[in-house]
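Colleague: Would you be able to build a 3D model of this:
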Amino acid sequence: MQKKALIAMSGGVDSSVAAYLMAQKGYDCAGATLKLYDNPQCSQPGERACCTPSDTEVARNVAARLGMLYYVFPMQEEFRKNVIDKFASTYLNGGTPNPCIDCNRFLKFDALVKKAQELGIDYVVSGHYARVQKDPDTGRYLLKKGLDSTKDQSYVLYSMTQEQLAHILFPLGEYTKAEIRQIAQEQGFINADKPDSQDICFIPDGDYASFIEEYTGNSSAPGEFLDTDGRVLGKHKGHIHYTIGQRRGLGISAPQSLYVCGKSLQTNQVILGKKEDLMSSSCLVNDINLIPWDHLDGPVQCKVKTRYRQPEQPATIEQIEKDLLKVTFHEPQRAVTPGQAAVFYDGDTVLGGGTIVTEAQLK
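Modeller: This next block holds a predicted model:
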């Protein structure tokens, strides 16, 4: 019996070629785009924005060329609740979020998988550069890096569950980006040369602090910049304007470069320090998801990324509570930031990950 696949189509070249490759493999394919917001501000197509109305038309065009059914699923409420609300809340609580991880987690690989099941479709297909393999010894599904190391997106997929991995296909995992663009050009896709999306889709102008103020209806309260010894250095615009490791835009004159090293939400103070003050030997991670196992029975040696573009770093991870891990770096790491994801690797296998938190945030 012919297998059915629902292709998550963003209007970009990757998801378009994913649709083509699945059709070539003999799957009965349909395309699907998620309508995520109604805010007119979000509909302005930036050069590297995604999920705009024009992207929907591109996806529809590609699906038609491939002879596929095409759906647009309204998911504004799910996106608002699980992505935008969480984005604003994380900043207001002193963290720096990664909304693309939450969009993958709650929309593409949760809500869309459920939609596919309602339609009697076997698989959801995404244009991410990653791979899924089944471990013959344990029977568990494993998440692997994409073979193109320059485009690997496994970092933003660490939260995928066994149920989701069993129903997800990543056809681009075996290809390079150059090969994908060549296929798109050969097929005459109108988005063959479209730049990769990089902007936060619901903040196309990049001014996240103004977006949060408008979205919540509350203005940022100015406060004090302090140095690591508690001396007042000046005034800040509101703590949501700053993230750990930030150096530019502080408005502070000093004989050496200063960096944001921490925040005190109780006193509305932002702590500035030297480069060495950014270094951390360990961090805590909650909201964890482990892929090869349900839990850790003891310490595990692995590599860890605490930012999407950061090289992997040797570390030891240990589960200290049901939903809490301690990561101990073999060498101190720079700007380990609450709200960002820590993702664990063993070679090209993703072991899992979670959200970096401070002890104060756990209380």
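
Colleague: use CA for all of it now, contacts and neighbours both
Modeller: Will do.

Colleague: just the strands in the stretch 201-350 of the chain please.
Modeller: Ranges of strands in the stretch 201-350 of the chain, per DSSP state E, counting those that start in this stretch, are 223-227, 232-236, 259-264, 269-273, 279-290, 300-305, 313-321, 324-334, 341-346, 349-357.

Colleague: Reformat the ones you listed as a markdown table; add distance to Lys114 and mean neighbour count.
Modeller: Formatted as a markdown table, the entries for the strands of the stretch 201-350 of the chain read as follows, by distance: least, CA to CA, whole Å; neighbours: other CA atoms under 10 Å:
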| stretch | distance to Lys114 | mean neighbour count |
| --- | --- | --- |
| strand 223-227 | 45 | 20 |
| strand 232-236 | 45 | 17 |
| strand 259-264 | 39 | 22 |
| strand 269-273 | 43 | 24 |
| strand 279-290 | 20 | 19 |
| strand 300-305 | 30 | 20 |
| strand 313-321 | 30 | 18 |
| strand 324-334 | 28 | 18 |
| strand 341-346 | 25 | 26 |
| strand 349-357 | 22 | 24 |
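
Colleague: In JSON lines: the ones you listed, plus distance to Ala18.
Modeller: Supplementary listing: the strands of the stretch 201-350 of the chain in JSON lines, determined by distance: least, CA to CA, whole Å:
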{"stretch": "strand 223-227", "distance to Ala18": "49"}
{"stretch": "strand 232-236", "distance to Ala18": "46"}
{"stretch": "strand 259-264", "distance to Ala18": "41"}
{"stretch": "strand 269-273", "distance to Ala18": "45"}
{"stretch": "strand 279-290", "distance to Ala18": "26"}
{"stretch": "strand 300-305", "distance to Ala18": "27"}
{"stretch": "strand 313-321", "distance to Ala18": "31"}
{"stretch": "strand 324-334", "distance to Ala18": "35"}
{"stretch": "strand 341-346", "distance to Ala18": "25"}
{"stretch": "strand 349-357", "distance to Ala18": "22"}
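
Colleague: for comparison, sequence B:
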Amino acid sequence: MTVALRPRAAAPWALPGAVVLVVAGTVLSMKVGARPLSWAELSDGLLHFSGAPSDFVVRHVRLPRTLCGLLAGACLGLAGTVAQGITRNPLAGPDTLGVNAGAAAAMIAVMTAGIGSLAGHVWFGFLGGAVAALTVYAIGGSGRDGATPVKLALAGAAVSALLTAVTSAFVLLDRDLFARYRYWIIGSLARAELPTVGQALPFAVAGIVLAVLLVRRLDAVALGEDASRSLGARPGPTRAAGLVAVVVLAGTATALAGPVVFVGLVAPHAARALVGTAHRWVLPLSALLAAGLVLIADVAGRVVIAPEEIHIGVTAALLGGPVFLHLVRTRKVAAL
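Modeller: The predicted structure follows:
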């Protein structure tokens, strides 16, 4: 399929609007919760920590949660954009390439073996996602045609189905394991900590840099196999590098918030609806929209049934679902 890229921004206000969304989400995330904070309490907690209860809430609860939401959302938006770009599949995402299924299988393996804590488990999930994605690429890249979009999608579906079946078998046989796995698989920012942000930041930066370096090549790949080769962008190496970026970005987001799968799907579609298909516009806008969506979804989860909370994986789907359905009904989603 050959498509024409729209190189200019169709909505000049899109990026500034997305920045406003992220700022609004950040402010709400810091102020709203089981214990609402005044502006004075928020300022004192950030700038003049004295050990007061409100200071503790700001520094040790709201700030880590907000930073995790921002970083996880940006990584999800970029991962979804790159995944859709390298596969030329509008429904692609980290789950399509087996990343989430691999992460879940690795998590179950270490939980079953009783290794480490939840904070350590997510890094095994990162490794599992990488192994699964490499397996998908190895299978999809076999044969004379190499790693074509169709073969990658089929390989990803097969590997994901196999890993999901294995994971489900282990979970259903152990009630305690099911309880721990259920909390993780839905996605949540409730256990966010500043050390986790520090550990994840280098991975996020590496993934973001790699995604930015692929901007021109992703545009070329979108034009089709023959056209991309004529432009000097080899599809095979581009897809391999893109797969690495997806694994790093999705693994980082998983380490921070669990496998929140819907955000990485809807953010790139919303970005393309606003600014066209050129990746130099779509990548930053997807990152901003996804970060804003994650923060807004997290805040909504805190207040809907307060003082109880709804996990972010649920609220993100409830908020993003209508947007995605609107895009499907009003636009040609297949046009990447």
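
Colleague: Mind telling me the TM-score for this superposition?
Modeller: Here the TM-score of the superposed chains, computed with TM-score structural alignment, normalised by the length of structure 2 as the reference length, equals 0.22; 108 aligned residues with a CA RMSD of 5.5 Å.

Colleague: re the thing from before, who wins for proximity to Arg131 of structure 1 among the strands of the stretch 201-350 of structure 1?
Modeller: Evaluated with CA to CA, the strands of the stretch 201-350 of structure 1 place strand 349-357 nearest to Arg131 of structure 1, the distance being 9.4 Å.

Colleague: Check which helices and strands that closest one sits against.
Modeller: Using 3 or more CA pairs under 8 Å, 6 or more residues apart in numbering; DSSP states H and E as the contact criterion, the elements in contact with strand 349-357 of structure 1 are strand 141-145, strand 279-290, strand 341-346.

Colleague: Check which residues of the first one are buried.
Modeller: It refers to strand 141-145 of structure 1. Residues Tyr141, Leu142, Leu143, Lys144, Lys145 are the ones in strand 141-145 of structure 1 that count as buried (16 or more other CA atoms under 10 Å).

Colleague: How far does stretch 272-286 of structure 1 stretch from one end to the other?
Modeller: End-to-end distance of stretch 272-286 of structure 1: 26 Å, with CA to CA, to the nearest Å as the criterion.

Colleague: again but with stretch 332-342 of structure 1, I slipped
Modeller: One end of stretch 332-342 of structure 1 sits 15 Å from the other (CA to CA).

Colleague: and what of stretch 264-279 of structure 1?
Modeller: Stretch 264-279 of structure 1 has its terminal residues 18 Å apart, counting by CA to CA.

Colleague: one step back: okay, the helices and strands packed on strand 349-357 of structure 1 in a markdown table with distance to Val300 of structure 1 next?
Modeller: Listed next are these as a markdown table, based on distance: least, CA to CA, whole Å:
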| stretch | distance to Val300 of structure 1 |
| --- | --- |
| strand 141-145 | 17 |
| strand 279-290 | 12 |
| strand 341-346 | 10 |
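
Colleague: Out of those, which is closest to Ala32 of structure 1?
Modeller: For those, proximity to Ala32 of structure 1 was assessed by CA to CA; strand 141-145 is nearest, at 23.3 Å.

Colleague: who does the closest one touch, helix- and strand-wise?
Modeller: Using 3+ CA pairs under 8 Å, 6+ apart as the contact criterion, the elements in contact with strand 141-145 of structure 1 are strand 130-134, helix 162-165, strand 349-357.

Colleague: Same list (the ones you listed) but as TSV, adding distance to Ala59 of structure 1.
Modeller: TSV is the format used below for those (distance: least, CA to CA, whole Å):
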stretch	distance to Ala59 of structure 1
strand 130-134	21
helix 162-165	24
strand 349-357	30
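
Colleague: Looking at these, spot the one closest to Lys115 of structure 1.
Modeller: Using CA to CA and comparing those, the one that lies nearest Lys115 of structure 1 is helix 162-165, at 12.6 Å.

Colleague: Please list all residues in contact with Ile212 of structure 1.
Modeller: Going by CA atoms under 8 Å, 6 or more residues apart in numbering, Ile212 of structure 1 touches Ala88.

Colleague: State the distance from it to Ala88 of structure 1.
Modeller: As for Ile212 of structure 1, its distance to Ala88 of structure 1 is 6 Å (criterion: CA to CA).

Colleague: Which secondary structure element is home to Phe79 of structure 1?
Modeller: Counting by DSSP states H and E, the element that carries Phe79 of structure 1 is helix 76-79.

Colleague: Now flag whichever of the buried residues of strand 141-145 of structure 1 is closest to Glu359 of structure 1.
Modeller: Distance from Glu359 of structure 1 was checked for each of the buried residues of strand 141-145 of structure 1 by CA to CA. The minimum falls on Leu143, at 29.7 Å.

Colleague: thought the closest one was touching Ile168?
Modeller: No: counting by CA atoms under 8 Å, Leu143 of structure 1 does not reach Ile168; the two are 10.5 Å apart.

Colleague: Touching, Val136 of structure 2 and Leu152? I think so.
Modeller: Yes: proximity of Val136 of structure 2 to Leu152 meets the contact threshold set by CA under 8 Å, at 6.6 Å.

Colleague: re earlier: now the common contact residues for Leu143 and Ile168 of structure 1.
Modeller: Val132.

Colleague: what about Pro202 of structure 2, neighbour count?
Modeller: In terms of burial, Pro202 of structure 2 registers 12 neighbours under the definition other CA atoms under 10 Å.
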